[in-house]
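K.L.:
Compute the structure for the input listed below.
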Amino acid sequence: MSESLYPSGRLRMAQRATAAAGLDALLLTPGADLRYLTGYDAHALERLTCLVLPATGDPVLVVPALEEAAAKASPAGGIDLEIRAFPEGDDAYALIRGLLGAGPRRLGLADRMWAEQVLAFRGTFPDAEQVLAGGVLRPLRVRKSAAEVEALRRAGAAIDRVHARMGEWLIAGRTEAAVGRDIADAILEEGHAQVSFVIVGSGPNGASPHHAVSGRVIEDGDPVVVDIGGITAEGYCSDSTRTYVVGDPPEGFATAYAVLFEAQEAGVAAVRPGVTAASVDAACRDVLTAAGYGDAFIHRTGHGIGLEEHEEPWIIGGNETVLEPGMAFSVEPGFYLSGRYGARIEDIVVCGEDGPDRLNVTPRTLTLL
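P.N.:
Below is the predicted model:
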């Protein structure tokens, strides 16, 4: 794992942002924020693991004693960060109270902290206002560093290799579930550490954007939406959708797909610094609407991606967030005709200094298998 993905300077940068937000400290339990700041992919357990990041002073990673070796073996062990272990049975919340004192007035808690931990911290610091730490960390995470972009590019290449093998598995007479098992195996074989999701939506199931897999037998002439993603050992996510047809496409499908292809091309071409997220959504949506498919495009155009599959920025109408270099997100228009079929084309795109940088490069034209 490249240490440059998790530079120690991030902790100090986050401390400055914490102070600027008027918070006394951030308390970050296992999740993407903790990994972003330290490189430690901690297990979420009933025993508390928490990065205590005061606005001033030294940060401390509090871990159960049985997790100490893992924490020190992670990138967190190689940066300027104290790792303090507590013995089995000790009160980790009391330890953190000792680190911060009894007087913090405003604390930023990890956005996805377990409710039982939120309530325990409320009891530990009864006079402190609790707010979401995401408000502090989101602006730091949304612009990817050059090292992060390359990590996302490696993840994109790994999922592209899976799509390139689809002809091995997507065959009439097989069930979606059987194809999905083969795809999941290939996601690991081609360079991911974890499988995040596998969608194989054949025929009418393709009209449900978040269909997973089922026992439906794929038939000759079926369009099949294949949306897949994983997480690499570096912690960065892949996510790419292609639509295939097993045999010859049904009447009208190729024409509709050509419109979708045009819409996705327009959305990617619209990506550049200074435009809004909403304008990228509009670039896709306008093409589909003009061709009569606007009502069949029932979801946003995209979502940010990084250490999480879905994170900011959201590529959706009404989001006036201005795109900046380093922002990474999906561009994935689709159309969904209930009872018939659906289609989606999805690439991960980075907003570059001069325009879009696609991280997925497998063919986007209609693929007949």
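K.L.:
switch to C-alpha atoms for all contacts and neighbour counts from now on
P.N.:
OK.
K.L.:
need the contact list for residue 217.
P.N.:
The contact partners of residue 217, by C-alpha atoms under 8 Å, 6 or more residues apart in numbering, come to 172, 173, 174, 175, 176.
K.L.:
what do you get for residue 179?
P.N.:
169, 170, 200 are the contacts of residue 179 under C-alpha under 8 Å, 6+ apart.
K.L.:
Residue 199 versus that one, what's the distance?
P.N.:
10 Å (C-alpha to C-alpha, to the nearest Å).
K.L.:
if we can go back for a sec, would you turn the contacts of residue 217 into TSV with neighbour count and secondary structure?
P.N.:
Shown next, in TSV, are the contacts of residue 217 (neighbours: other C-alpha atoms under 10 Å; DSSP: H, G, I helix; E, B strand; the rest coil):
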residue	neighbour count	secondary structure
172	15	coil
173	11	coil
174	15	coil
175	19	strand
176	24	helix
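K.L.:
Closest one to residue 68 out of the residues you listed, please.
P.N.:
residue 176 (42.5 Å; C-alpha to C-alpha).
K.L.:
Hmm, the closest one is touching residue 213, no?
P.N.:
Yes: the criterion here is C-alpha atoms under 8 Å, and residue 176 meets it with residue 213 at 5.3 Å.
K.L.:
intersection of neighbour lists for these two?
P.N.:
In contact with both residue 176 and residue 213: 200, 201, using C-alpha under 8 Å, 6+ apart.
K.L.:
in the stretch 101-250 of the chain, which spans are helices?
P.N.:
Listed in chain order, the helices of the stretch 101-250 of the chain (DSSP state H, counting those that start in this stretch) span 115-124, 134-141, 146-163, 176-189.
K.L.:
Return the most buried member of these.
P.N.:
Comparing the helices of the stretch 101-250 of the chain by mean neighbour count (mean count of other C-alpha atoms under 10 Å), helix 146-163 ranks first with a mean of 22.
K.L.:
How about the secondary structure of the most centrally placed residue in the chain?
P.N.:
Nearest to the mean C-alpha position of the chain, by C-alpha atoms, centre = their mean, lies residue 309 at 1.6 Å. Reduced to three states with DSSP: H, G, I helix; E, B strand; the rest coil, the structure at residue 309 is coil.
K.L.:
coming back round to it: in JSON lines: the helices of the stretch 101-250 of the chain, plus distance to residue 97.
P.N.:
Shown next, in JSON lines, are the helices of the stretch 101-250 of the chain (distance: least, C-alpha to C-alpha, whole Å):
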{"stretch": "helix 115-124", "distance to residue 97": "7"}
{"stretch": "helix 134-141", "distance to residue 97": "22"}
{"stretch": "helix 146-163", "distance to residue 97": "34"}
{"stretch": "helix 176-189", "distance to residue 97": "42"}
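K.L.:
Here is a second sequence; please produce its structure as well for comparison:
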Amino acid sequence: MGIYDTRLASLRKLMADSATDLVILGPSTNMLWLTGVDPHGDERPVLTVVSADFAGFLMPALNADMARQHTDLPFFEWADAQGPAEALSALLDAADAKRPGLSIVLDETMRADFALMVLDAMDSPKRRFTADTIGRLRAMKDETEADLLRTCARLNDDAVRHAMTQLKAGMTELDLQAILHDYYKAHGAAPEFTIIGFGANGAFPHHHTGDAVLADDMAVLIDTGCRIGGYPSDMTRSFWFGPNEPEEYKTVRRVVNAAVEAAMDAARPGVKACDVDAAARKVIEDAGYGPRFVHRLGHGLGIDVHETPYITSTAETVLEAGNVFSIEPGIYLTGNFGVRLEEIVILREKGPEIFSGLERVLDL
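P.N.:
Purely as a prediction, here's the structure:
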């Protein structure tokens, strides 16, 4: 049984466990993960429909030949000249999806017009989203996925190490970003994203890398990731450039690192995501910086850089072995500097395994 057959069988088991009659996915990473098909997403409706004993695609004819290279599931094709209505009706008939009151799961990333088209073609379905079906499956990484994520993380480590050796006064944030991106490309990876924050810019968690110039004795924040083998990396390191590191910066970095360690200690299978967030947040609050930790502790990582599970103060998700997520507390002092330290971990039975091998507290 191939990987996509295995995933489809696992999805059907969760559908049975959750009394779900139908799962309907749009062109998305959900479709890619489940079927291996990654069609061009535009205004032409593309769907995957899965029931207990049927799975098939609504597929524009102009995409069909390409998509067939990746799946043996049946296609219900439609051409621009005729529109999708007839093909969609046939697909829903094949899935026995026109019975009243079916319990369906809709891909939350689907275009609204696709979703409404499907709902209008059905008879009073009861709709929810993917969290307890394909979302839960995607959150549980197998060892093949873990190996791909680890490989990408280690390449990211090397890129950041290299970039740090190139730091010099007078360079811009964009210069440092280019060094990272060139390293990724030279080593067979694609840049995924990069946030470089020099000085006070590090106090903006989602700063747009720009023309700020590095000077001696300045805080540096690097949040960056690449993609290789279809999976991304994501890591943040914060450090001081120059010989005169202020005591406040040392204190903040020490507190943030302690918050990472507290979250690591709290993260175990069976623990709620909100309790892991709370463990890190308490360290920062106890140090007097609570209002300066302005975001959730973490997010899942897989095919998408942000996916389930989300590690937030309100997330009741019970963590499971195989979950991959970030632990990234931060303290942001507006007008001065910001410190964020981020690790990507896979949860094992005895606790988190960190993918990165780069020291968390770096000194130049």
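K.L.:
where does the TM-score land?
P.N.:
With the length set by TM-score structural alignment, normalised by the length of structure 2, the two chains reach a TM-score of 0.90; 358 aligned residues with a C-alpha RMSD of 2.3 Å.
K.L.:
can you give me the end-to-end distance of stretch 341-360 of structure 1?
P.N.:
One end of stretch 341-360 of structure 1 sits 24 Å from the other (C-alpha to C-alpha).
K.L.:
So which bit of structure 2 is that stretch matched to?
P.N.:
Here stretch 341-360 of structure 1 aligns to structure 2 at residues 337-356, judged by TM-score structural alignment.
K.L.:
Go through the matching stretch and flag the buried ones.
P.N.:
For stretch 337-356 of structure 2, a neighbour-count test (16 or more other C-alpha atoms under 10 Å) marks 337-348, 351-352, 354-356 as buried.
K.L.:
Considering the contacts of residue 179 of structure 1, which possesses the most neighbours?
P.N.:
residue 200 (27 neighbours; other C-alpha atoms under 10 Å).
K.L.:
I figured that one was touching residue 216, is that so?
P.N.:
No: Residue 200 of structure 1 lies out of contact with residue 216 (C-alpha under 8 Å); the separation is 10.1 Å.
K.L.:
joint contacts of these two?
P.N.:
176, 177.
K.L.:
what's the residue lying closest to residue 113 of structure 1 once chain neighbours are set aside in contact with, if anything?
P.N.:
Distance criterion C-alpha to C-alpha, 6 or more residues apart in numbering; nearest residue to residue 113 of structure 1, sequence neighbours excluded, is residue 29 at 6.2 Å. By C-alpha under 8 Å, 6+ apart, the contact set of residue 29 of structure 1 is 44, 48, 49, 50, 51, 110, 113.
K.L.:
now those residues: which count as buried?
P.N.:
By 16+ other C-alpha under 10 Å, these give 48, 49, 50, 51, 110, 113 as buried.
K.L.:
quick one: contacts for whatever residue of structure 2 lines up with the second one?
P.N.:
Aligning on TM-score structural alignment places residue 49 of structure 1 opposite residue 46 in structure 2. Counting by C-alpha under 8 Å, 6+ apart, residue 46 of structure 2 makes contact with 26, 27, 39, 57, 58, 59, 60.
K.L.:
okay if I get those residues as CSV plus distance to residue 261 of structure 2 and secondary structure?
P.N.:
What follows is the contacts of residue 46 of structure 2, written out as CSV (distance: C-alpha to C-alpha, whole Å; DSSP: H, G, I helix; E, B strand; the rest coil):
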residue, distance to residue 261 of structure 2, secondary structure
26, 39, coil
27, 38, coil
39, 41, coil
57, 46, strand
58, 47, strand
59, 48, strand
60, 50, strand
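K.L.:
which of the residues you listed map to contacts in structure 1?
P.N.:
Retained contacts for those in structure 1, judged by both residues aligned by TM-score structural alignment, their matches' C-alpha atoms under 8 Å, are 26, 27, 39, 57, 58, 59, 60.
K.L.:
what does the second one align to in structure 1?
P.N.:
Think residue 27 of structure 2. Residue 27 of structure 2 maps onto residue 30 in structure 1, by TM-score structural alignment.
K.L.:
how near is the aligned partner of residue 193 of structure 2 in structure 1 to residue 313 of structure 1?
P.N.:
With the correspondence set by TM-score structural alignment, residue 193 of structure 2 lines up against residue 197 in structure 1. From residue 197 of structure 1 across to residue 313 of structure 1, the span is 21 Å (C-alpha to C-alpha).
K.L.:
So between the two, which is more surrounded?
P.N.:
residue 313 (23 against 16).
K.L.:
That one - that's part of a strand, no?
P.N.:
Yes: Residue 313 of structure 1: assigned to a strand according to three-state DSSP.
K.L.:
ok, it touching residue 329?
P.N.:
Yes: with contact defined as C-alpha under 8 Å, residue 313 of structure 1 counts as touching residue 329 (7.0 Å).
K.L.:
ok, back up a step: report the buried members of the contacts of residue 46 of structure 2.
P.N.:
Buried, going by 16+ other C-alpha under 10 Å: 26, 27, 39, 57, 58, 59, 60, out of the contacts of residue 46 of structure 2.
K.L.:
Skipping adjacent residues, who's closest to residue 59 of structure 1 in space?
P.N.:
residue 53 (4.6 Å).
K.L.:
in what helix or strand does that neighbour lie?
P.N.:
Using DSSP states H and E, residue 53 of structure 1 sits within strand 50-54.
K.L.:
Does anything pack onto that strand? Which helices or strands?
P.N.:
With contacts taken as 3 or more C-alpha pairs under 8 Å, 6 or more residues apart in numbering; DSSP states H and E, strand 50-54 of structure 1 sits against helix 9-20, strand 25-28, strand 60-64.
K.L.:
To residue 125 of structure 1, which of the ones you listed lies closest?
P.N.:
strand 25-28 (11.9 Å).
K.L.:
Superposed on structure 2, what's the mean shift for the closest one?
P.N.:
Once superposed with structure 2, the aligned residues differ from strand 25-28 of structure 1 by a mean of 1.5 Å; criterion: mean C-alpha distance after the TM-score superposition for structure 1.
K.L.:
ok, then the element right after that strand?
P.N.:
helix 32-38.
K.L.:
shouldn't residue 121 of structure 2 be in contact with residue 87?
P.N.:
No: contact criterion C-alpha under 8 Å: residue 121 of structure 2 and residue 87 do not qualify, at 11.5 Å.
K.L.:
circling back to that earlier point, for the buried ones among the contacts of residue 46 of structure 2, which one is nearest residue 76 of structure 2?
P.N.:
If you rank those by distance to residue 76 of structure 2 using C-alpha to C-alpha, residue 58 comes first, at 4.9 Å.
K.L.:
Okay then, goodbye and thanks.
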